[in-house]
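A.B. asks: Below are the sequence and a predicted model; questions follow.
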Amino acid sequence: MDLGLWGDLSVLAAVAEIVFATCVFVYVGRLERQTSHPLGDVVGAHKEVLAKLRKKQPLTRDEADYAAELIHDARSPLAYAIPAALFTLGFFYVVGCLFVLHLDGGHPSFRTFIGGIPMLTSMNMANQLRRVAALKGNLRDVEVLDTEPIERREPAHV
């Protein structure tokens, strides 16, 4: 049975989505099993620590350990399965719509390309992961102080 270009791409996207979703579940399972750093419970700590690291400002021991954890998590190849799964989902929507339109003889509308939104979002996510992972060199060169850590604020309750 010949599905044509759009049908073949739909099948390929569905298979890729299954693979990437499986990788996401494995990665999230690993993150849930690991003991997180206490600064992970402080509201805004990751943003503050990464900003200090980007500016190459001195970090406390707690901040340096937390930054190392964040960078390690972002450097995992499985971390990129999250944006890949999101991209593949949007791609599946677009090529699936084009496949159905091709069968019916219709023309693409704006609705067909709504799948582009998660595709663009996934590219931003992958870029953010790459930016955090690239801070590994900064972490090696940063000065580590033995002073007070980031102010411990209560976690936000939703």
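C.D. replies: Good, I have the coordinates. Keep in mind it's a predicted model, so treat the numbers as computed, not measured. Residues are numbered from 1 along each chain as shown.

A.B. asks: alpha carbons only for contacts and neighbour counts from here, please
C.D. replies: Will do.

A.B. asks: Strands of the chain, start to end?
C.D. replies: Under the criterion DSSP state E, the chain carries strands at the ranges 59-60, 144-145.

A.B. asks: Go through these and pick out the most buried.
C.D. replies: Greatest average neighbour count among those goes to strand 59-60 (a mean of 20), per mean count of other C-alpha atoms under 10 Å.

A.B. asks: before we move on, back to that, got the strands of the chain as TSV, with distance to Ala134 columns?
C.D. replies: Listed next are the strands of the chain as TSV, based on distance: least, C-alpha to C-alpha, whole Å:
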stretch	distance to Ala134
strand 59-60	17
strand 144-145	19
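
A.B. asks: Next up, the contacts around Asp73.
C.D. replies: For Asp73, the contact set (C-alpha atoms under 8 Å, 6 or more residues apart in numbering) comprises Ala79.

A.B. asks: Quick check: the gap between it and Phe20.
C.D. replies: 17 Å (C-alpha to C-alpha, to the nearest Å).

A.B. asks: same deal with His107?
C.D. replies: To Phe20, His107 is 31 Å away according to C-alpha to C-alpha.

A.B. asks: For these two, indicate the residue with more neighbours.
C.D. replies: The neighbour count for His107 versus Phe20, taken as other C-alpha atoms under 10 Å, is higher for Phe20 (23 against 9).

A.B. asks: take a look at this one as well, against the first:
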Amino acid sequence: MNFLPWGDLAILDALAALALATCVFIYITRLENRTSHPLGEKVGAHKAVLAKLRKGEPMSQDEVDYATELVTDARSPLAYAMPATLFCIGFFYVVGCLFMLHLDGGNPSFRTFIGGIPMLTSMNMAVQLRKVAALKKRLAKVTVSETQPADELSRV
């Protein structure tokens, strides 16, 4: 059966999205099954720990352990399956609309390119993951302080 280029792209993209969604499911299942760090339960701890790491400030051992967990999660290849799946969803919408327009002989409208919104969002997600993953170099140089107040994260 010949679906023309847009139909073939839509089918190929749907298969890729299915494979990537499976990877996302595996990644999230792994995250849910492991014991989370106690700092992960505090509101704003993620942002505060990463800010301290970026600035090169001394951190407690708990903060270093949590930062290591965050960086390791962001460096996982399966983490990039989330933005890739979102990109595939947007791409599927665009090529699906173009396929239908090609069959009907219509002209592309703004509606055709609404799929670009999740595609742009997915690129932002990938960049943010990459920024956190790049902190591995700073993590190796972090200074561990012995005496840190318990509410150190609440002031950041």
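C.D. replies: Sure, I can see it. None of these values were measured; they are calculated from a predicted model.

A.B. asks: So which residue is dead centre in the second structure?
C.D. replies: Centroid-nearest residue in the second structure, with C-alpha atoms, centre = their mean: Met125, separated by 4.6 Å.

A.B. asks: other SSEs contacting the biggest helix by length in the second structure?
C.D. replies: Among the segments of the second structure that qualify as a helix by DSSP state H, the longest is helix 4-33. Applying 3 or more C-alpha pairs under 8 Å, 6 or more residues apart in numbering; DSSP states H and E, one finds that helix 4-33 of the second structure contacts helix 81-104.

A.B. asks: Look up the average distance of the helix it packs on to its aligned counterpart in the first structure.
C.D. replies: Comparison of helix 81-104 of the second structure with the first structure after fitting gives an average deviation of 0.3 Å (mean C-alpha distance after the TM-score superposition for the first structure).

A.B. asks: residues in contact with that helix?
C.D. replies: So helix 81-104 of the second structure is contacted by 6-7, 9-10, 13-14, 16-17, 20-21, 23-24, 107-108, 112-123, 125-126 (C-alpha under 8 Å, 6+ apart).

A.B. asks: do that again at 7 Å, thanks
C.D. replies: Contact with helix 81-104 of the second structure is made by 6-7, 9-10, 13-14, 17, 20-21, 23-24, 107-108, 112-113, 115-116, 118-119, 122-123, 125-126, as judged by C-alpha atoms under 7 Å, 6 or more residues apart in numbering.

A.B. asks: Next one: the residue of the second structure most remote from its centre relative to Gln61 of the second structure, how far apart?
C.D. replies: No residue in the second structure sits farther from the centre than Gly105, which is 37.6 Å out by C-alpha atoms, centre = their mean. According to C-alpha to C-alpha, Gly105 of the second structure and Gln61 of the second structure sit 64 Å apart.

A.B. asks: Next, count neighbours for Leu31 of the second structure.
C.D. replies: By the criterion of other C-alpha under 10 Å, Leu31 of the second structure has 12 neighbours.

A.B. asks: what does Leu5 of the first structure give?
C.D. replies: Burial of Leu5 of the first structure is recorded as 12 neighbouring residues (other C-alpha under 10 Å).

A.B. asks: before we move on, what about Ala14 of the second structure?
C.D. replies: Around Ala14 of the second structure there are 17 other residues, counting by other C-alpha under 10 Å.

A.B. asks: Could you report the neighbour count for the residue nearest to it when sequence neighbours are not counted?
C.D. replies: Excluding its sequence neighbours, the residue lying closest to Ala14 of the second structure (C-alpha to C-alpha, 6 or more residues apart in numbering) is Phe92, at 6.8 Å. Using other C-alpha under 10 Å, the number of residues around Phe92 of the second structure comes to 22.

A.B. asks: Could you do Ala67 of the first structure as well?
C.D. replies: For Ala67 of the first structure, the neighbour count with other C-alpha under 10 Å is 25.

A.B. asks: can you check Gly115 of the second structure too?
C.D. replies: Here the number of neighbours of Gly115 of the second structure (other C-alpha under 10 Å) works out to 22.

A.B. asks: so what's it up against?
C.D. replies: Counting by C-alpha under 7 Å, 6+ apart, Gly115 of the second structure touches 90-91, 93-94.

A.B. asks: Chain neighbours aside, what residue packs nearest to Tyr66 of the first structure?
C.D. replies: Once flanking residues are discounted, Tyr66 of the first structure sits nearest to His37: 6.0 Å by C-alpha to C-alpha, 6+ apart.
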